[in-house]
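Chemist: Give me coordinates for this.
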Amino acid sequence: MASVTELKPTADNSKFSQDKQTEKKLRKVPILCSTRYGMAFIIHLCNFIWRAQGVIMNITMVTMVNNTGHRPHFNGSAKRLPVDSLDGLNNTLKSLPMRVSVYDWSPQIQGILFASINYGMILTLAPSGYLAGRIGTKKVVAFSLFGSSLLTLFTPLAADLGLVFLITTRVVQGISQGSAVGGQFALWEKWGPPHERSRLCTIALSGMPLGTSIAILLGGVISQALGWPFVFYIFGGVGCVCCILWLVFVYDEPESHPWISTIEKEYIISSVTQQVSSSKPSLPVKAILRSLPFWSMCLCGFCHQWFTNTITAYTPTYISSIFNVNIRDNGFLSALPFFAAWIIGVLGGQLADFLLTKNFRLVTVRKLVTVLGILPPSAFLVSMPYITSNYITTMTLLTIAGGLCPFCQAGIYINALDIAPRYSSFLTGASRGFAQVAAILSPTVCGFLLSQDPVYGWRNVFLLAFAINISGLLFYLIFGKADVQDWAKERQLTRL
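Modeler: Just a heads-up that it's a prediction; the model follows:
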């Protein structure tokens, strides 16, 4: 007769002492020279590239259209930026290189274009996480990065061929990028010691806001100097080069890495094998669908994605419509929130792991950093339409609102590694796929609101983002967990 026995990790003193000795030996190796942190920086670069490729249209849109559309009228008149920074859109268009195509797209069409890349991402986020767990992250991410880079190079031609071609290109690019996002988390099942996962994951994920920052910053400069098509050519070419680096330096597990030290390899293997089985477990689909901690991740991620995607997609358009800056200065100003997000994204992981060393409960740490990434940014963003008379205050609040968002990277976005380490790649992909629906709906709804209400459009956009973001936070604070769930624990059959 067979019965199911739950496997529990041993906690004998000899094993604990051995792990401590291994950790002390490992501390002699500088962090920046360790292989696992090298892997984190390579994934950081990969995230930088694909994110930049996905958002460059947000800044080029200012010069791709002959009218950025909605220009609100507030009760107070906005103070203009310093004279050197203000050429106006008309002067901007005149200074652009000749033979650059300009299109007549309404705000609704612009919203659809912003969202179209996310149409494809929701199709591959969950499957790619599962596939990466089966065949390896190296193959999945390499294929997706190369595909995204080729489609980025093709985007200017697609725009000239017509709106249908451009939207189709963006959708297929989203399918490719979704594989990179969902697939990369399978790597940390075998490379990330539990007490270092916050730092490793946030170093990797912080490439996304940096990619957004650099893409918007350089996108404005390149658009003014060479024309908006060269923004796509340059970032597409860099992505192809990055794909080669990925294939050379990334390996799916420490055992197969040719340059890792023996001490570090043994340390990583001994750390992760306590949580992750070497077998290929079947997915407990019914248990996952009934899990409130899993749904709290999904819903909070959905609400946070709505908020962050609103900032990402509409920051250049908002700055252009409020302050009438040229494309170059728009790029500099629009990049500030995302540059701040890059710095805070790395610090968020350091803060989370520091709190864990001070004996904070893991669930407390996850919820605390999630609150920091949602509550203050929401409050700052919703207050912006009421203070447009002062551009310094507006840009300060916008920078803080965008900068604090990555605290959630050390919270809800890696929570799957806590509640179900054995299925973390699939759960992370599934939760991000669910959240990606917000990235589709947000630009579409925002474009509609901006078109329908020429006076209070931006106020309505920010109020909606505030309400959605706070509701997701409350749900996560109530139902979020950070302990391994019963359905995610390894079990074996024993004979009685």
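Chemist: going forward, measure contacts and count neighbours with C-alpha atoms only.
Modeler: OK.
Chemist: residue ranges for the strands of this structure, please.
Modeler: 2-6, 491-495 (DSSP state E).
Chemist: of those, which approaches Val172 most closely?
Modeler: Nearest of the strands of the chain to Val172, taken as Cα to Cα: strand 491-495 at 40.0 Å.
Chemist: What helices and strands are in contact with the closest one?
Modeler: In terms of contacts (3 or more Cα pairs under 8 Å, 6 or more residues apart in numbering; DSSP states H and E), strand 491-495 is packed against strand 2-6.
Chemist: Now the second one, please; I'll put the structures next to each other:
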Amino acid sequence: MAKTYQWTNYEQNLLLSAYFCGYVGPNLIAGVVAERFGGRFLIFTVFFLSSIITVLSPFTASRNINHLFCARFLLGICGGFFFSTCHNLISRWAPPEEKGIFVSSLLGSKLGTAVTWPLMGVIIENFGWQSAFYLTSVFSLACAAIWLKIVADSPDKHPSIASDEKEFIERSLSSLLTKNKKLLPMKKIFSSVPFYALLFLHFSDVWGIFFLLTSAPMFMNQALNYDIKNAGIASALPYIARLIFGFLFGALGDYFMKNGVRPTKLRKLFCVFSHIIPGLLLFGFCFVGQNPYVCIMLMTLSLGFNGASTMTSAQNPQDLAPNFAATIFGFVNFFATMSGFISPLVVSYFTQEKNTINEWRMVFILDGVLYITSAIIFILFGSAEVQRWNKQGNYHKELMSA
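Modeler: The predicted structure is shown next:
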């Protein structure tokens, strides 16, 4: 696509940034909207609109790069509602001892990345780059239809849930969720030390993920001179690893929870796997970065161990305030996803001369420092205890019926 329209490296990075520019803002309101109106139809709307925008992307690219930038920006707005809304559904459906697996299911988005890169490489090679947009749009529409059919906002709204399962879920959440919806305790949230520890932990996590998502294929192709078709397959390996490790860490964390390990101790222990080990692995690029296969191994292990974030930064909003889990996640994700449009520009700055492995090393060092520093801050100041402001505030309207 870039070759067709002869875009410069700067223009390519600008287009990569467009999605994240749109993605950032909705995080501030996505959780509030989901907690007020429910997540089922909101997620369906995201699926549907994303499909329409994607199918129109080849047309916008043929018109002008600015048109494609706008399309990518709108796609980012849709994406900005997704994860916060999912946290709202998790807070209403997942018993405390099973939230690790529920949160791990959000890594399904990484499965999409892992499958899309190699598959789209083959499709583009045989049918042209436009076909990649059309195929993903059709698949997204199919997912939207399935979602609308099988998902409900809460157990009491599901038409086919077993009565004993419904009673078990509601009983396990009765001490965490209030029956009346409450006003958001903004002052309490933004004066909470555990909230800021979570914010920094999540920021470093998302920075690393966005770097690998937007820049890994470019790194392997341009800096390592690795064949683009093989690079697509190799670039999928870190996301497959993150998916597998994420579910393993989620299941392990749930096991520890069921056996009486305190949530705060568990979150801080898993920071070693989700942040410290990935940071150390990224430092390894300074010493063995000339070999493309070793680089791929380091990237795969780094993102694989980062799958433990399903038990740290990804789950901590559910710990601090189950009543406002979607909103808390939206707030921290708002700041974290700013890295989505900063990261490509940082990469462009460090690699603007010769795009060599030596220039890329600085980016990996920066990632490693962020990972490790944020983990240390969370270990010192973070918490997984339900905060008092989870049940403070004024009451209005039924929570479970919204």
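Chemist: How alike are these chains, TM-score-wise?
Modeler: Remark: TM-score between the superposed chains equals 0.94 [TM-score structural alignment, normalised by the length of the second structure]; 394 aligned residues with a Cα RMSD of 1.7 Å.
Chemist: what's the closest of the strands of the first structure to Phe235 of the first structure?
Modeler: strand 491-495 (47.0 Å).
Chemist: follow-up on the earlier one: out of the strands of the first structure, nearest to Gly162 of the first structure?
Modeler: Nearest of the strands of the first structure to Gly162 of the first structure, taken as Cα to Cα: strand 491-495 at 55.3 Å.
Chemist: Next, the angle from that closest one to strand 2-6.
Modeler: 140 degrees (axes from the mean of the first three to the mean of the last three Cα atoms, to 10 degrees).
Chemist: What's Phe332 of the first structure aligned with over in the second structure?
Modeler: Superposed on the second structure with TM-score structural alignment, Phe332 of the first structure falls opposite Ile233.
Chemist: I'd like the distance between its match and Ser137 of the second structure.
Modeler: 22 Å (Cα to Cα, to the nearest Å).
Chemist: quick one, which of these two is more surrounded?
Modeler: Ser137 (22 against 17; other Cα atoms under 10 Å).
Chemist: thinking again about what came up before, quick check: chain neighbours aside, which residue is closest to the match of Phe332 of the first structure?
Modeler: Excluding the flanking residues, the one nearest Ile233 of the second structure by Cα to Cα, 6 or more residues apart in numbering is Pro118, at 4.9 Å.
Chemist: Ile228 is in contact with the one you found, correct?
Modeler: No - Pro118 of the second structure is beyond contact range of Ile228, at 9.8 Å (criterion: Cα atoms under 8 Å).
Chemist: on that earlier part again, can you add distance to Leu113 of the first structure and mean neighbour count and give the strands of the first structure back as a markdown table?
Modeler: Supplementary listing: these in a markdown table, determined by distance: least, Cα to Cα, whole Å; neighbours: other Cα atoms under 10 Å:
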| stretch | distance to Leu113 of the first structure | mean neighbour count |
| --- | --- | --- |
| strand 2-6 | 50 | 11 |
| strand 491-495 | 47 | 11 |
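Chemist: mind checking which of those strands is nearest Gly207 of the first structure?
Modeler: strand 491-495 (37.0 Å).
Chemist: rewinding a little: reformat the strands of the first structure as CSV; add distance to Thr357 of the first structure.
Modeler: Listed next are the strands of the first structure as CSV, based on distance: least, Cα to Cα, whole Å:
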stretch, distance to Thr357 of the first structure
strand 2-6, 28
strand 491-495, 30
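Chemist: now for these, which one comes closest to Gly178 of the first structure?
Modeler: strand 491-495 (31.8 Å).
Chemist: and the longest helix belonging to the second structure, how far from the chain's centre?
Modeler: Secondary structure of the second structure per DSSP state H: the longest helix is helix 228-258. The chain centroid and the centroid of helix 228-258 of the second structure are separated by 13 Å under Cα atoms, centre = their mean, to the nearest Å.
Chemist: returning to that earlier point: the first structure: which residue goes with the residue nearest to Ile233 of the second structure?
Modeler: So, by TM-score structural alignment, Pro118 of the second structure is matched to Leu217.
Chemist: One more: Ser383 of the second structure?
Modeler: Aligned partner of Ser383 of the second structure by TM-score structural alignment: Lys481.
Chemist: Just list the residues touching Lys182 of the second structure, thanks.
Modeler: 392-396 (Cα atoms under 8 Å, 6 or more residues apart in numbering).
Chemist: Pipe these into TSV and attach distance to Ile124 of the second structure per row.
Modeler: What follows is the contacts of Lys182 of the second structure, written out as TSV (distance: Cα to Cα, whole Å):
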residue	distance to Ile124 of the second structure
Gln392	54
Gly393	54
Asn394	55
Tyr395	54
His396	53
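Chemist: Residues in contact with stretch 51-64 of the second structure: which ones?
Modeler: With Cα under 8 Å, 6+ apart as the criterion, stretch 51-64 of the second structure contacts 67-68, 71, 74-75, 130, 133-134, 136-138, 140-141.
Chemist: so where is that stretch in the first structure?
Modeler: Counting by TM-score structural alignment, stretch 51-64 of the second structure falls onto residues 149-162 of the first structure.
Chemist: Stretch 147-154 of the second structure too?
Modeler: Mapped onto the first structure using TM-score structural alignment, stretch 147-154 of the second structure spans residues 246-253.
Chemist: before we move on, what about stretch 324-336 of the second structure?
Modeler: Using TM-score structural alignment, stretch 324-336 of the second structure pairs with 423-435 in the first structure.
Chemist: repeat for stretch 86-101 of the second structure
Modeler: Going by TM-score structural alignment, stretch 86-101 of the second structure sits over residues 184-199 in the first structure.
Chemist: Excluding chain neighbours, give the residue nearest to the equivalent of Phe273 of the second structure over in the first structure in space.
Modeler: Here Phe273 of the second structure is matched to Leu372 in the first structure, going by TM-score structural alignment. Leaving aside its sequence neighbours, Leu372 of the first structure sits nearest to Phe407 (Cα to Cα, 6+ apart; 6.3 Å).
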